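Trainee: just coords:
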């Protein structure tokens, strides 16, 4: 039996987060400049996601607690599981993630998996930066990555990491 998918958009200070879920799990959370149509029915997981996003953007939530079901390869899921452990207010390098999941030679594969993370923000791929401290790669746009890192107190409001 095929799963039913439900969609909605959450308006953030930096664009929409388009959300998709099954009856029981969040499967996608991606930044966009346009909103998804909203499904007439909304499962509890989407309501929980919106409540937790409200708290995150209000500055009162540091860790998401949602049932997630991202679609990807075993390697991608291993990378995303590692990203999920990066604490609020901290960053790690792509190399550190590569070492943790497969070894230094996997750095390019880690970067590719990071870029294909279907549950951005909640699985905090924005907290992965270059070894030199640069903000490299973010599917939602580097300006959003910078905003999120400032929101989390990693960057000071007047500070900007090198974008390239």
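Mentor: Great, that's in hand. What you see is a predicted model; the values in this text were computed from it and never measured.
Trainee: Could you use CA atoms for every contact and neighbour count after this?
Mentor: Will do.
Trainee: Okay, buried residues for whichever strand or helix holds residue 150 please.
Mentor: Under DSSP states H and E, the secondary-structure element containing residue 150 is helix 142-151. The neighbour-count check on helix 142-151 (16 or more other C-alpha atoms under 10 Å) flags 142, 144-151 as buried.
Trainee: Those residues: which two are farthest apart?
Mentor: Put simply, by C-alpha to C-alpha the two of the buried residues of helix 142-151 set farthest apart are 142 and 151, 14.1 Å from each other.
Trainee: So what's the residue count around the closest residue to residue 9 other than its chain neighbours?
Mentor: With C-alpha to C-alpha, 6 or more residues apart in numbering as the measure, residue 18 is the residue that lies nearest to residue 9, at 4.4 Å, once sequence neighbours are left out. For residue 18, the neighbour count with other C-alpha atoms under 10 Å is 22.
Trainee: Give the other helices and strands that the helix or strand encompassing residue 18 contacts.
Mentor: Assignment of secondary structure by DSSP H and E places residue 18 within strand 15-21. In terms of contacts (3 or more C-alpha pairs under 8 Å, 6 or more residues apart in numbering; DSSP states H and E), strand 15-21 is packed against strand 6-12, strand 26-32, helix 44-58.
Trainee: measure residue 85 to residue 7 for me?
Mentor: Counting by C-alpha to C-alpha, to the nearest Å, the gap between residue 85 and residue 7 amounts to 26 Å.
Trainee: try it against this one:
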């Protein structure tokens, strides 16, 4: 169950909360039924995500549940340092955070439980857009990544 499901320009966004923190943000297909927020935190998350949809420069200040391994958290912290409208390759992010493995960075990006808030869409392959949310190839998730990057003014070669 989601605490809220809202319309997004690319489908829907589902939000799960618990114990005073956002537990997960999920991209969902347009066919998913909307769910009105059932708590103040879900309302706050919706307001901030909708503000991002209106302006890619919007900031987030949501309480996020502690998730992931120490390495994943270091990758997610590195992602948060990438400004809207900028991208880094998996390899460049790996170097920035002191890792030797672009592949491990890519896996951590795909495991991000808070997309949009932790903007993993800003990390791309050296040869193009890369995968998204552990989904390779074209389809819904890569279309979401394309929309997010375009929304931020990024043009990939």
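Mentor: Arrived safely, thanks for sending. Owing to the predicted nature of the structure, the values given are computational and were not obtained by experimental measurement.
Trainee: hmm, back to that, what's the match for the residue nearest to residue 9 of the first structure in the second structure?
Mentor: In the second structure, the residue paired with residue 18 of the first structure according to TM-score structural alignment is residue 14.
Trainee: cool, residue 64 of the first structure as well?
Mentor: The equivalent of residue 64 of the first structure in the second structure is residue 60 (alignment by TM-score structural alignment).
Trainee: thought its match was touching residue 47?
Mentor: No - in terms of C-alpha atoms under 8 Å, residue 60 of the second structure does not count as a neighbour of residue 47; the distance is 9.9 Å.
Trainee: Please report the distance of residue 141 of the first structure from residue 147 of the first structure.
Mentor: Shown here: residue 141 of the first structure relative to residue 147 of the first structure, a distance of 10 Å by C-alpha to C-alpha.
Trainee: Next: residue 140 of the first structure.
Mentor: Using C-alpha to C-alpha, residue 140 of the first structure is found at 11 Å from residue 147 of the first structure.
Trainee: so who does the residue lying farthest from the centre of the second structure touch?
Mentor: No residue in the second structure sits farther from the centre than residue 100, which is 23.0 Å out by C-alpha atoms, centre = their mean. By C-alpha atoms under 8 Å, 6 or more residues apart in numbering, the residues touching residue 100 of the second structure are residue 94.
Trainee: right, and residue 88 of the first structure touches residue 63 too?
Mentor: Yes - if you go by C-alpha under 8 Å, residue 88 of the first structure and residue 63 touch, sitting 6.8 Å apart.
Trainee: Contact partners for residue 44 of the second structure?
Mentor: For residue 44 of the second structure, the contacting residues are residue 62, by C-alpha under 8 Å, 6+ apart.
Trainee: How about the spatially most central residue of the second structure: what's its closest non-neighbour residue?
Mentor: Centroid-nearest residue in the second structure: residue 115, 1.8 Å away (criterion: C-alpha atoms, centre = their mean). Nearest-residue entry for residue 115 of the second structure: residue 25, 6.2 Å, with adjacent residues in sequence omitted and distances by C-alpha to C-alpha, 6+ apart.
Trainee: Give me the distance between the counterpart of the one you found in the first structure and residue 59 of the first structure.
Mentor: With TM-score structural alignment as the criterion, the equivalent of residue 25 of the second structure in the first structure is residue 29. Residue 29 of the first structure sits 19 Å away from residue 59 of the first structure, going by C-alpha to C-alpha.
Trainee: out of the two, which sits in the busier spot?
Mentor: Of the pair residue 29 of the first structure and residue 59, residue 29 is the one with more neighbours under other C-alpha under 10 Å, namely 25 against 11.
Trainee: what sits against the more buried one?
Mentor: When contacts are counted by C-alpha under 8 Å, 6+ apart, residue 29 of the first structure is found next to 17-20, 118-122.
Trainee: Could you do residue 2 of the second structure as well?
Mentor: Going by C-alpha under 8 Å, 6+ apart, residue 2 of the second structure touches 14-17, 35.
Trainee: at 6 Å what do you get?
Mentor: When contacts are counted by C-alpha atoms under 6 Å, 6 or more residues apart in numbering, residue 2 of the second structure touches 15-16.
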